[in-house]
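# quick one, structure for this:
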Amino acid sequence: MATINFYLDSTRKSGYAPIDLRINCNSKRVKISTKEKIKPVDFDKENQLVKDTSERAIELNHYLSYLKDRAEELVNNSPKKKYTLEEIKCKLTDFVEAYKDGHDFNIVKEQVPLYGKAFTFIDLFAGAGGFSEGFLQAEHNNKFFDFLLANDINENSELTHLVRYNYQLGLDAEFLCQDITEPDFLDNLLEKLEGKKVDVVCGGPPCQSFSLAGKRKKFDKKDDLFAHYLEVIKVLQPKYFIMENVKGILTKERGKIKELILTEINSIVDIKEIPKLSAFVKSLKKTNPESEFILDCLVKRIEIEQFTDIQATGAKENYIKAIDSQFKKITPKIADYKTSKTDSRISTIRHGFNILIRDKVWEKLKRDLIKEKDYCNIDNDYFVDSFTQFITDLDSREIINKIESAFQKLEVRKEFLKQCEDIVEALKIYILNIDECLNFISNYCNEEQNQELKEIVDSIRLYKIKSPFVANSSNYGVPQNRERVLFIGCRKDQKFISEIPATVNEEEKVSVFEALYDLDFIGNNQEAHHYQTVDITKQYNGTAKKMKNLLKTRSIDGKPLSGKGKTFSDWSKSGRLNGRFENTTKPFYVRNSEALNNNQKDYAVLHNHKTSNQGDDVLRRLELILEAGNYKKAQKKLDKCGLSSNKRNYNVLKPEGQSPTVMTIPDDYIHYSTPRALTVREMARLQSFDDSFVFQGKRSTGGNNRKSELPQYTLVGNAVPPLMARAVALEILKNIR
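Take a look at the predicted model:
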């Protein structure tokens, strides 16, 4: 057993003494300089710590503790049982050099200007940053992407972003840690962008956020995120936007959700064309004099589209006030004075207007209620129906339905009936999107006017989109069959993109073995901070030749090469950013934001490569499933051995194929050669993240914490594979003007 301690070398003229690490083992000694100095009075020899009297005590003690842990790992707990003195010194010096390399780095350096043309992008619902990573890897004909901002609601997303893009790559990309549904989100977004033009917006609103208008919702926190994503698009009006989602979105509610999404995208208008449409609608009053009020309302509704959030709120209030004014004029004609003051039907109409005018306030209240409902786990209980009903009743459509019902029960005389119907019609126009408004306008057009309207519609639609595109990440050099739907919005002044060409064909796809073989040197409950050499001949014995044949040299996007080059694992180790970022420093891990602020950084050659501590029964269960080849075939033997599980499924990885979709729970998968779950780093490899991309914070979490925490496994599982994002970015660079 080795002994490991720190000691102070002789004091220099400056009054500071170097701190050295010393390892004694079997009468042999290794000395490593930590490259740090301290005043002798500030060092506690007995406890091997820097005293609190030193202003850098927190940082230095963390560094020394981490260095000692790595030494302990090498000499006492390493998967490799024997090291030479030189190997130990070399590996520990790697940690020291990495620490010194990043120690004096100040946030934030300016991005190094590059040759060529930079296009800008932002990443919404960013999570770990799969889209961001892929976009930064893409370059074409001296064109590349400049990263402006990412957004997510989770602190660990922000921490991972800060470490990767600000500290490690030296970029000045902002992070907005805020719920996109908050009232001031757009204002804060614009403030952080500081007037910079955004060329591309990417992001994937969670699939739970899609629901049909008017349909009773379950009301969880993810409702309406899609609508808010499009609000950002309406304000920024980028040249392209990409919305990523699960394949099931195409068939959700029998395809109606897909059509709703396309309709909403088609409803994003070119603000510069609004006056032309408004003038056209006003001109229809000449041929439709009896519908002047409705046409005026259509003009007001259309013009709301040209306003940003605060201005739009005022315009909406004025819209409802105009309808309220119309009702006040007609009230004496449909009800006597006493009735108008006491009748519940009249009160319903008046109060409905008041509620609609305060729509912004009610929307905030709804959001707060939904968050509280989610926080208190209200679902499948006696509370859920009343909560759902109340939130539903606050919806503008429900308010308008009640106003319409009140009008119907008033028994209005025939000569005033149209005026009342027009008021209800005007309220329904209020909640139409632009696409629906355009269809509504056509009802007031003759054949010639309809032709003119068609021409205006063609010019007013800002984005071209025909249908969503299904992309399988394995077609882009990712060793994973992960199908996702991409909605690609192309601004009308840009070249149309309908799909993303594959970079590899079926026979060329990257295998699981190519992605993971060089990481297969750790066992149960172990953590590695260095790569170890994997001897395929020794490890796979009779199948070694077959396994070696799986290894191919490839281009960055996975295309096999005939000559020399890098394997997929080589690309993962060296990185796919092509040396673009000159400010890049060594990767590091921090436990949380406080640790980052205190400079408590853990530097290593390899990060996020730790296996879980699984009991004997679990290991035996996994071994039986691995031997059988899949969970179903192993069921009888598991039952016989008393090792059956309530778990729905285990996926045994096939070395020669691609993995199934990587999810957020590690023990859903069994390694192809070892009965264990995957490490964070292995799952990141299957997603095509570079090894230098370090996932921060906790490794995993459970129970109710899953609602608020975003640990490493979840960050990996929820991410867009960077190589697929790179293919998207590359196609945009080829076409963007």
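
# hey, let's count contacts and neighbours off CA atoms from now on
Noted.

# now Ile732: which helix or strand?
For Ile732, the element it lies in under DSSP states H and E is helix 722-735.

# okay, buried residues for that helix please.
Within helix 722-735, the residues that count as buried by 16 or more other C-alpha atoms under 10 Å are 722-733.

# can you lay out those residues as JSON lines showing distance to Glu448?
Formatted as JSON lines, the buried residues of helix 722-735 follow (distance: C-alpha to C-alpha, whole Å):
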{"residue": "Pro722", "distance to Glu448": "51"}
{"residue": "Leu723", "distance to Glu448": "50"}
{"residue": "Met724", "distance to Glu448": "47"}
{"residue": "Ala725", "distance to Glu448": "46"}
{"residue": "Arg726", "distance to Glu448": "47"}
{"residue": "Ala727", "distance to Glu448": "45"}
{"residue": "Val728", "distance to Glu448": "42"}
{"residue": "Ala729", "distance to Glu448": "43"}
{"residue": "Leu730", "distance to Glu448": "44"}
{"residue": "Glu731", "distance to Glu448": "41"}
{"residue": "Ile732", "distance to Glu448": "39"}
{"residue": "Leu733", "distance to Glu448": "41"}
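
# closest to Thr3 out of those residues?
The shortest gap between Thr3 and any of the buried residues of helix 722-735 belongs to Pro722, at 43.4 Å (C-alpha to C-alpha).

# and this one, please, so the two structures can be compared:
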Amino acid sequence: MGDVSVRFIDLFAGCGGLSLGLMKAGWQGVFAIEKSGDAFQTLTHNLCSKRKTTFEWPEWLPQEAMTTRELLDQFPRELEAMRGHIDLIAGGPPCQGFSVAGRRNPEDPRNKLKDEYVEIVNILQPKFLLFENVRGFASAFKGENKKSHADQVREDLMGFEWGGYQVFSRILEASNFAVPQPRARFILMAVRADLITSQAEIDPFDDIDAFCASFRDKRSLNGHNITVKEAISDLEINLHDLAPCLDTKGFNRIDYLQPEELSQFQKLMRKGLRKTQSPNSLRLPNHRAETVLRFQDVLRTCPKGRSLSKEMREKYGMKKQCFTPLDPDRLSRTVTTLPDDLLHYSEPRILTVRENARLQSFPDWFEFQGKYTTGGSRRKSECPRYTQVGNAVPPLMAEALGELLRKLENIL
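As a prediction, the model looks like this:
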């Protein structure tokens, strides 16, 4: 097969982490579907520009936020006409309904979005599929006497009347691909059945450990997990001046000037920028004085890299169930959508959006758009920067999966 112009679309694309990784692996993006205006603004700002990593974007599709349902209902003929012109459908529906960290409500309407993914696959019939979700996607809901959502999707993809797909899946940790956090994810890859001519089993995950080692080695990131300090130590306040935040009144930001010494991971994240170029989203939090004192005490007395115990939370009057002071010499805890889940390892503050983005492996040239945080009832309708980062597929992991798919594409 081996066509260099392999084309993909990204469904439930978020701010573009999966798309960015696939493009870096040599896939050409055609368009992306994302319902959040905030996340979509970040995606188009970074991936619909004059950079090499850019979507083609068809003329018939408005470059605006929309749902997969709107795509199906408003552009059925255009989608039909694209059959044979899309090599890969990538994406993963919102994960909150499947996450073991959430309520796992079987009636959560977000659980149905996987069916819209399958519906679009049935129309376009691409050669390959890439489906990403939380680990809980592969687990049946408590009290249900039926298959997991992963099993349902697998059956749907294998059962299309026109022949369907051969499907492979695995739970993979992002840290295997040099992302500085564990972040276990359910990854499904599928190959259209008519493309498999040999009887040999073609499982892209068969030699995954060797592949991961090779992927990391090419980037000089082999040998150990990437630690929190290796990811964000160049963003410490004591290395830089502070300046007024350019996009929010009343806040300061780190006025970044690249240090002489960078870790190999930091060099990779800084690639494409001059030493004097600062990444965006370095706004510092405005903590109250008593909050700073509490955080200082946490850093002095609590074990790092572990969530505070119930006793510790009660001591500090914290209602949060999960609050972790980071260990500089270990992987980060998984980055979430909440800005106050993680405490900096040496400074009495929560992380900036950019520090979270580093832990997710977003390059520094990638600029996040929109509000930083939101609250109350607006949480259901807005997707601020912290949420965009927390929801994203880590670009390094996405790049590795894209290379794995290219490898599979080349042997068929």
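
# the stretch 401-550 of structure 1: strands as residue ranges?
463-464, 469-472, 483-491 (DSSP state E, counting those that start in this stretch).

# my error: substitute the stretch 101-250 of structure 1 in the last question.
With DSSP E, counting those that start in this stretch, the ranges of strands along the stretch 101-250 of structure 1 come out as 117-124, 139-140, 143-152, 174-177, 200-203, 240-246.

# winner for burial among the ones you listed?
Neighbour counts (mean count of other C-alpha atoms under 10 Å) averaged over each of the strands of the stretch 101-250 of structure 1 peak at strand 200-203, with a mean of 25.

# what residues in structure 2 pair up with it?
Residues 88-91 of structure 2 are where strand 200-203 of structure 1 aligns, with TM-score structural alignment as the criterion.

# so how far does the matching stretch sit from its counterpart in structure 1?
Superposing on structure 1 and averaging over aligned pairs (mean C-alpha distance after the TM-score superposition for structure 1), stretch 88-91 of structure 2 comes out at 0.7 Å.

# can you list contacts of that stretch?
Stretch 88-91 of structure 2 is contacted by residues 6-13, 18, 121, 126-132 when judged by C-alpha atoms under 8 Å, 6 or more residues apart in numbering.

# ok, which stretches of the stretch 51-200 of structure 1 are helices?
Listed in chain order, the helices of the stretch 51-200 of structure 1 (DSSP state H, counting those that start in this stretch) span 57-76, 85-103, 130-137, 155-161, 185-193.

# same question, the stretch 101-250 of structure 2
Using DSSP H, counting those that start in this stretch, helices in the stretch 101-250 of structure 2 cover 113-124, 149-158, 208-218, 228-232.

# want to throw those helices into CSV with distance to Phe186 of structure 2 and mean neighbour count?
Below are these laid out as CSV (distance: least, C-alpha to C-alpha, whole Å; neighbours: other C-alpha atoms under 10 Å):
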stretch, distance to Phe186 of structure 2, mean neighbour count
helix 113-124, 14, 18
helix 149-158, 9, 18
helix 208-218, 14, 15
helix 228-232, 24, 24
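
# same list (these) but as a markdown table, adding distance to Gln277 of structure 2.
Formatted as a markdown table, these follow (distance: least, C-alpha to C-alpha, whole Å):
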| stretch | distance to Gln277 of structure 2 |
| --- | --- |
| helix 113-124 | 39 |
| helix 149-158 | 43 |
| helix 208-218 | 25 |
| helix 228-232 | 16 |
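
# in the stretch 551-700 of structure 1, which spans are strands?
Going by DSSP E, counting those that start in this stretch, the stretch 551-700 of structure 1 shows strands at 588-589, 602-603, 651-652, 669-670.

# need these in TSV with distance to Asp359 of structure 1 and mean neighbour count, can you?
Below are those laid out as TSV (distance: least, C-alpha to C-alpha, whole Å; neighbours: other C-alpha under 10 Å):
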stretch	distance to Asp359 of structure 1	mean neighbour count
strand 588-589	45	24
strand 602-603	49	22
strand 651-652	48	22
strand 669-670	47	22
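
# just put those strands in TSV and tack on distance to Leu67 of structure 1.
Formatted as TSV, the strands of the stretch 551-700 of structure 1 follow (distance: least, C-alpha to C-alpha, whole Å):
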stretch	distance to Leu67 of structure 1
strand 588-589	13
strand 602-603	9
strand 651-652	36
strand 669-670	32
